[in-house]
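*Asks:* sequence unavailable; structure follows:
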């Protein structure tokens, strides 16, 4: 079984090659490779193995009285000269300041964990008193991300 162009692109980027998904796809097509789509299976997000769903504990209460008690995070993509970059940012709701940010060419759970590590080393919060809030993106509901947070006693909150 030959992997698709997306997985081949991820592997190429991980090994230091500078290329786009489109270039990998064109190269594969130039040697006669054609992908075959399988039957699409519809499933709810809660049933996807390896993901964890959390309640919305923040409930739009954006005014916080103490630093390092509520952190919020999101990921955005930025078009650059050499392709897309993904930016993960963590804000402290008390000060509304960025406590950690990381960019990557690949949008995955490792991007979130790297950002959490950076914020954690900069702020050194008490995990038992910290609420981490995000959306239910695949990077945030991934087992690795939730495990990293729960190992430090952080309460996880996710909006719909």
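*Replies:* Cool, got the structure. Just so it is clear, the structure is predicted and the values come from calculations on it, not from any experiment.
*Asks:* please count neighbours and contacts with C-alpha atoms only from this point.
*Replies:* Will do.
*Asks:* quick one: distance of the longest helix along the chain to the chain centre.
*Replies:* Of all the segments of type helix in the chain, defined by DSSP state H, the longest one is helix 109-123. For helix 109-123, the distance between its averaged C-alpha position and the chain's averaged C-alpha position is 11 Å (CA atoms, centre = their mean, to the nearest Å).
*Asks:* go through that helix and flag the buried ones.
*Replies:* By 16 or more other CA atoms under 10 Å, the buried positions in helix 109-123 come out as 109-116, 118-120.
*Asks:* any residues touching stretch 87-107, and which ones?
*Replies:* 10, 13, 62-78, 84-86, 111-112, 114-116, 118-119, 122-123, 139 (CA atoms under 8 Å, 6 or more residues apart in numbering).
*Asks:* which SS class is the spatially most central residue of the chain?
*Replies:* Within the chain, the residue whose C-alpha comes closest to the C-alpha centroid is residue 139; the distance, by CA atoms, centre = their mean, is 3.3 Å. When classified by DSSP: H, G, I helix; E, B strand; the rest coil, residue 139 comes out as helix.
*Asks:* list the contacts for the closest residue to it other than its chain neighbours?
*Replies:* The spatial neighbour of residue 139 that comes closest, neighbours along the chain excluded (CA to CA, 6 or more residues apart in numbering), is residue 109 at 4.2 Å. The neighbours of residue 109, taking CA under 8 Å, 6+ apart as the test, are 138-140, 142, 144-145.
*Asks:* the residues you listed into JSON lines, with extra columns for distance to residue 96?
*Replies:* Written out in JSON lines, the entries for the contacts of residue 109 read as follows (distance: CA to CA, whole Å):
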{"residue": "138", "distance to residue 96": "25"}
{"residue": "139", "distance to residue 96": "23"}
{"residue": "140", "distance to residue 96": "21"}
{"residue": "142", "distance to residue 96": "26"}
{"residue": "144", "distance to residue 96": "26"}
{"residue": "145", "distance to residue 96": "23"}
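*Asks:* alongside the first one, take a look at this:
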């Protein structure tokens, strides 16, 4: 019974009974544990992980973090703990909205073609912008992401959504621009070819543009912005 009690929060009681060869009725009677005691078993660890993630982790990612620490629990158990502690992740259900925005008319092809797993040989940078409300005013954050290691290569914040903002972000890249192979972005006006070509062409850095209204063509940058918005912007 000690084995069953020690593992009832990790495995189904019925499965443990089949392995141990005992009756389920007897097992449920012997393992009768109050709900409050069961929830409090790993509540402190779950609360610590949730706060460390800036209130962005759900049951799936908390379960993975616990597994990294050598603790195996079910997502259902984590959900009960989160419900008892009134923990709600910042992530919400997908919401779609349609709107028309101006874009540049550059005839640059999409050379990346959603090939995001480029390895370490090809140095490809993807770029995008996000707007942040600070003191009732809009500010814009431009982030350049290196696909080889998924790390932020450069960024810059400004009050205007212009090509100068992108150039300031490019200036933050520590490695030589000549070592980069491709610069991918959407067709926003700030990424207009005419304004950036005189700085990029001398380094033989190829351009790549997504199609209008196709966020999947720049999915890595979009996912990074989602994490930034959820963890560091929303509710802060």
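*Replies:* Received, thanks. Small disclaimer: the values here were computed from a predicted structure and weren't measured.
*Asks:* the following helix or strand past the longest helix of the first structure vs the second structure, average offset?
*Replies:* Counting by DSSP states H and E, the next helix or strand C-terminal to helix 109-123 of the first structure is strand 131-134. Following the fit onto the second structure, the mean deviation recorded for strand 131-134 of the first structure is 0.3 Å by mean CA distance after the TM-score superposition for the first structure.
*Asks:* quick one: strand 131-134 of the first structure aligns where in the second structure?
*Replies:* Counting by TM-score structural alignment, strand 131-134 of the first structure falls onto residues 182-185 of the second structure.
*Asks:* can you check stretch 98-111 of the first structure too?
*Replies:* Residues 152-165 of the second structure are matched to stretch 98-111 of the first structure when aligned by TM-score structural alignment.
*Asks:* which stretch of helix or strand covers residue 86 of the first structure?
*Replies:* Counting by DSSP H and E, the element that carries residue 86 of the first structure is strand 83-92.
*Asks:* average gap between that strand and the second structure?
*Replies:* Following the fit onto the second structure, the mean deviation recorded for strand 83-92 of the first structure is 0.4 Å by mean CA distance after the TM-score superposition for the first structure.
*Asks:* so whichever helix or strand comes after that strand versus strand 83-92, what angle?
*Replies:* Scanning forward in sequence from strand 83-92 of the first structure, with DSSP H and E defining helices and strands, the next element found is strand 97-104. Strand 97-104 of the first structure and strand 83-92 meet at an angle of 160 degrees, taking axes from the mean of the first three to the mean of the last three CA atoms, to 10 degrees as the criterion.
*Asks:* mean per-residue distance, strand 97-104 of the first structure to the second structure?
*Replies:* Distance for strand 97-104 of the first structure, averaged over aligned residues: 0.2 Å (mean CA distance after the TM-score superposition for the first structure).
*Asks:* all helices for the second structure, in order.
*Replies:* Under the criterion DSSP H, the second structure carries helices at the ranges 2-7, 13-20, 24-30, 35-39, 43-52, 59-68, 75-84, 163-170, 193-200, 219-228.
*Asks:* which other helices and strands contact the first one?
*Replies:* Contacts of helix 2-7 of the second structure with other secondary structure elements, assessed using 3 or more CA pairs under 8 Å, 6 or more residues apart in numbering; DSSP states H and E, are absent: no helix or strand is involved.
*Asks:* buried ones in it?
*Replies:* 4-5.
*Asks:* mind checking how far that helix is from the chain centre?
*Replies:* Mean C-alpha position of helix 2-7 of the second structure versus that of the full chain (CA atoms, centre = their mean) differs by 37 Å.
*Asks:* try stretch 37-47 of the second structure
*Replies:* Using CA atoms, centre = their mean, the mean C-alpha position of stretch 37-47 of the second structure is found 26 Å from that of the whole chain.
*Asks:* stretch 116-128 of the first structure now?
*Replies:* Averaging C-alpha positions (CA atoms, centre = their mean) puts stretch 116-128 of the first structure 17 Å from its chain's average.
*Asks:* what does it contact?
*Replies:* Around stretch 116-128 of the first structure, the neighbours that count as contacts under CA under 8 Å, 6+ apart are 68, 90, 99-101, 152-155.
*Asks:* how about residue 52 of the second structure, what's its partner in the first structure?
*Replies:* Here residue 52 of the second structure stays unmatched in the first structure, going by TM-score structural alignment.
*Asks:* ditto for residue 210 of the second structure
*Replies:* With TM-score structural alignment as the criterion, residue 210 of the second structure lines up with residue 159 in the first structure.
*Asks:* distance-wise, check its match relative to residue 21 of the first structure.
*Replies:* Using CA to CA, to the nearest Å, residue 159 of the first structure is found at 31 Å from residue 21 of the first structure.
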